[in-house]
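>>> Need a 3D model of the sequence below.
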Amino acid sequence: MTEEEAKLIFDEGNEADDNQEFEKAIEHWGKIPQEHQLYYDAQWNIGIAHKDLKNLEKAIEYWTKIPREHQLYYEAQWNIGIAHKDLKNLEKTIEYWTKIPREDNSYYKAQLNIGSTYKDLEEFEKAIEYWEKIPTEHKLYYKTQLNIGVSYYNSEKFEKAIEFWTKIPREDNSYHRAQLNIGLAYDNLESFEKAIEYWMEIPRENEAYYKTQWIIALTYIQLKHIDEASKAFINSKKDIFEMLPIFKFIKISIIKKIFSQILDSKTDDFFNTTIKEDIDNKEKYKEIFIKSLYIINLLHVDSDQEKQVAHYTRKWVAEQMLFAKSPLRLSTVIGANDPKEGITLLDFLEINKGDKLQTPYQAFITCFTFNHESLNQFRLYGKEDNREATGISIIVNRDFFSDSVSLNISHANNEQSKELSIAKNDKITEEEIKKPSIQKYSLYRCIYIDPKTKKIISVGHKEIDCFYREIKNNKPQTFTESKKLIKGINDYQKEIGKKLKQVKDQLKQLNCYIRKHKTDLNESIISELLLPLRHLTKHAAFKEEQECRIFDIENLNTSDIISPKRDGETCTFNTMHIDYEADLSDYVEKVIFAPMTPELEQFEAFSKYKGYNFPCERCDHPFSMKTT
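Next up is the predicted model:
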């Protein structure tokens, strides 16, 4: 092959590559013979094309052909290292990057990344060894000081971490991140005033500002500086509904003071919009609102015995969610099977809903249950062509939901609503403060009330027969294991009994307060303030459903997460919904077919084909289809 022919073929490969015709480019470059001077350039290009095609093993194969004496050799070692890192072959990554010599331009970049790779392997001393090779005058120096500090922090050597982070000057891009980290280190050392001092360095325009203010607020509470805590909570831009975690570790009297100041700041749109027609009684409405939030906090599903819940739906809908990535939907409460949806609590409190208050808020819910294969719910839900027991129960684990207690209210008015709620008694990490998160909703159990007798009957929970089925499926091997399982059941029943008593006591207090001040207050405003709690309260006639829910309350005037969009042709009130961000298929533990649901084997086979391998089984409860 002549030099002109080789150059022509090489250029044809480049042209195909520019047009993103990578297979065609590879074909052209592959024709250049080894004895030609363009051969190794072609091998380099073929490796790049395979990388673009996500064929990383093939890319490595071609880059390794480039000999040490070629000018592209060290670039090839760098690329091979990156490819191995993407393939999770971290030891191989290190092997190739250590081939890069000090005289090469990419040497210090390689040292930085070798250190980071050792950090990923949790070999922190080796990571530090490589980072310390970067000299003071190098542009990567301060980044390595940040990384060395992180490694010492992860090794719980907090004083050493602070030593390295304090080397980073204000003019460096890493400065504010270092201040955040120093605060975290002092927090772990229980030097809380020093932690706050460094966190205060984070400016409002920094991406970590709002979450840092949240942690400052929690730290001030720990120091019993309540007014400063309130200011920091307000600065965090968190909706008051996102602050429910503090009920778990702060006295209710202190919470009332903090919440009162936040509500006075008018940062909470829901409360202030709702009471605007009766502002003179703001303090009384505050009391009602805060009491309702405390009850909601008690309903958060967080028991170790409630690790899975079920969602009943039609088989076709299940297939769309699990195989076609169609999101789970939160729908409007209009059309719920309970005609008393949202009314039962008002009946219990003897509140006359009266004329609808002119506020823009609408509830959206999705229902789950602690009963994974209830014949009653198979008969009611997921019916195909109105035939009973033809649906599916999808069992999901609790990771599908937020593990923090919070409510989702009107995202559009709170740009920070997607931030994670971090409890002060949890270990705080920089990753928790900075990382973007998938929006997950908290799961709440329902309260079952008989308005006629004014009795609070129960709260949603896992029934005893569900435990017995689990014991049978898990087949404890020893007497000790069986005893432990039985103890777990007994402890759970006590836990639910205690929770029910707390809910009863708090609802009684709420009822007494409303009765005492009822003549002074607008009952429609009370009804609207109780909107979140109303949709966690159901008529006792539905208590067998043992329901739990996720829900969202949106401002219809401003929300940007409701589908279809308000200007769309298909947008009607009944079709409005909110898409849940987390992918349901990632959290499925099991799929249970109702007694009469067809095609279990086909569903299971397709699940394997799609790479999910969902365990599928048939509900064995007795059921006979009625014929006409």
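
>>> use CA for all of it now, contacts and neighbours both
Fine.

>>> Which residues are in contact with Phe229?
Small correction: residue 229 is Ala, not Phe. Applying Cα atoms under 8 Å, 6 or more residues apart in numbering to Ala229 gives the contacts Ile216, Ala217, Leu218, Thr219, Tyr220, Ile221, Ile258.

>>> Now the second one, please; I'll put the structures next to each other:
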Amino acid sequence: MSVDNMENLDEETRKKIEKLLKVTREKDGNESYASAQIDKGLIYYNLNQRKQSYESFNNINKSDSLTRYMMAQFGMGGMLAGDSKFNEALKVWSNIKGLGDSLETAGLKFRVGVALLEDSFSEYDEAKQYFIEAIEYYPYESYCYQKICNLLSDSRLKVAGKKSLQLLNKTLEIVEILKLDFEPDSSDNKSPERKLAHYTNTSITNLLLEKNEDGSLPSFFRLNTINNVNDPSEGHLLVNYLKGIRENSFYAPDFDKDLHAFISCFTFNHDSLNQFRLYGKEADKEASGVSLVFKKEFFQLDNSLGGLSFLSFESNIQSANRDISTLVINKHSSMKESLSSKTRVSKQPVMRCVYIDPTSSYIQLAQRNRITFFREFGNETVVVQNREKSKAEYEWEEYKKYIDEKTVAFSDAFRTLKSTYESIIKEKKAIANDDLESSNKIDILINEILLPLKYLIKHSAFQEEQECRMVYVTSINAPEVNIAHKKLLFVEYEAEVKETLNKVYIAPAATEYQLYLAWLLRNTDVKIELSNNPYRQI
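Next comes the predicted model:
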């Protein structure tokens, strides 16, 4: 498409292309030229002008910009694959192998690896090489995909490999559905889920907010071992659901030293009497703690890792069955070295829990309650279609639509996950008749694939909590894992509490701490409020 042949384009697009066509290496430099070619190629591609798009990408040399050269090669290969020119696509994509060492370039290689697993390619050994190059930024996913490549490469295990691939892709889809999105739905609105509360006692709050001369305080926020939770069904509900087990008898969580979970719990209910009574206890006295309400900045907003950052594998795990010797601890974003040489976990995403009833098909996603909107907006009104309406009611209705859509998406994906799990278990049993070792390896892979969801599925008996979780899974041998009182395993979280607090609610039996908390937070804009809940102290 030349400058003279753009009369059918809208004026804005035509001006963009004309401007990009004027960028040259000689006048503007190699980097600017490469960026212009990428932008121009994307415009042409969106206009369905594939030839011009391909030519734009093909104009970029390695010497212009390595990252943009790799992006161009990726795009060109994708267009060739779209035209069923698979051998040519493979050849173009091979140009990015062995190049680059950044999140962006690893992401391109990772996407090529995933594409090569599709039936149209079936290039499993080739795909494995791309996952090896992407593993530093996509450790969990690349690890699972490599194992799947091994299954797909074996004609006897190919069916199990395809079903494992479906299970992994569906698991990753569900994780994205459950991950909290703190971004507003428009420039005029704030995200209704932008703040989360964590209930704790006043002693812990003091450690998190106080400072002292020797620098030992404030303490860092902790993610504690999953073995401390009060729900004996933790870690078992997901597999029980997938197996179709409908019962309410549970047992203690399995202890896995190689892949051990650490969690911290948050809720959309910032001022809940029940949660004050359960989790805000000081010296075993009910409702004597606080609710710390965090801003979105406390959590991971932009993943600098690329893959799932809350799964951190260690290279020295000795397990022949797991075969994860190629994995390394993520040194880019899962951990951070402090000045005191302690290793801390970097900012992590937070995900809503899902409540299911083992005896029925009931499912509910953690969400805000209607009352929280009335507490937030009070008597404010808003004009909707020329009619004045309660802002609380309007915001609740809009939020309910959002949650309903997310629930439908989750339910559909969860049903598919179950049917896929059932089919792979059936295939695994058939394999066991001839090859028990391979069957056992498939069983281990299935459990590893489901790991990101394992601690997000909770019993419906706890649904009042409307819990969201930060989960971190690693080996107990990892340098970030600490122990206190000879029994409490935990990891420390890098984000500072005081800088990311929005508000503190004081429980009904902790009002005596109001002045002290005001002093601790005197140089901040953190609001302090007494709980609105009535409570008779005994």
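
>>> Let's see if you can find the most crowded of the contacts of Ala229 of structure 1.
Ile216 (28 neighbours; other Cα atoms under 10 Å).

>>> Tell me who's in contact with that residue.
Ile196, Trp199, Ala229, Ala232.

>>> May I have the secondary structure class of it?
helix (DSSP: H, G, I helix; E, B strand; the rest coil).

>>> In structure 1, what sits opposite Asn201 of structure 2 in the alignment?
Aligned by TM-score structural alignment, Asn201 of structure 2 pairs with Arg314 of structure 1.

>>> Same question for Gln348 of structure 2.
For Gln348 of structure 2, the residue aligned by TM-score structural alignment is Tyr441.

>>> just to revisit the earlier point, how many other residues sit next to the match of Asn201 of structure 2?
Close neighbours of Arg314 of structure 1, defined as other Cα under 10 Å, add up to 18.

>>> dump the residue contacts of it.
Contacts of Arg314 of structure 1 by Cα under 8 Å, 6+ apart are Tyr381, Gly382, Lys383, Glu384, Thr390, Gly391, Ile392.

>>> now do Thr381 of structure 2
Shown in contact with Thr381 of structure 2 (Cα under 8 Å, 6+ apart): Glu388, Lys389, Ser390, Lys391, Ala392.

>>> Surely the second one and Asn379 touch.
What it means is Lys389 of structure 2. No. Lys389 of structure 2 lies out of contact with Asn379 (Cα atoms under 8 Å); the separation is 10.0 Å.

>>> and those two? which has more neighbours close in?
A direct count of neighbours by other Cα under 10 Å for Lys389 of structure 2 and Asn379 places Lys389 higher, at 15 against 11.

>>> Now do the strand or helix carrying that one: distance to the chain's middle.
Assigned by DSSP states H and E, Lys389 of structure 2 falls within strand 387-390. Taking Cα atoms, centre = their mean, to the nearest Å, one finds strand 387-390 of structure 2 lying 37 Å from the centre of the chain it belongs to.

>>> Give me the contacts around that strand.
Asn379, Glu380, Thr381, Val382, Val383.

>>> Quick check: the first one vs Phe131 of structure 2, distance?
Spelled out, that is Asn379 of structure 2. As judged by Cα to Cα, to the nearest Å, Asn379 of structure 2 and Phe131 of structure 2 stand 55 Å apart.

>>> And the strands in the stretch 451-600 of structure 1, which stretches?
455-459, 537-539, 547-555, 562-563, 577-579, 588-593 (DSSP state E, counting those that start in this stretch).

>>> What range does the last one cover in structure 2?
Strand 588-593 of structure 1 corresponds to residues 501-506 of structure 2 when matched by TM-score structural alignment.

>>> Ok, the fifth one next?
Per the alignment by TM-score structural alignment, strand 577-579 of structure 1 matches residues 490-492 in structure 2.

>>> on average, how far is the match of strand 588-593 of structure 1 from the matching bit in structure 1?
Once fitted to structure 1, stretch 501-506 of structure 2 is off its aligned match by 0.8 Å on average (mean Cα distance after the TM-score superposition for structure 1).

>>> from the middle of its chain, how far away would that stretch be?
Distance of stretch 501-506 of structure 2 from the chain centroid (Cα atoms, centre = their mean) equals 25 Å.

>>> Same check on stretch 325-334 of structure 1?
17 Å.

>>> and if you look at stretch 6-22 of structure 1?
45 Å.

>>> Onto which residues of structure 2 does it map?
Taking TM-score structural alignment, stretch 6-22 of structure 1 hits no residues over in structure 2.
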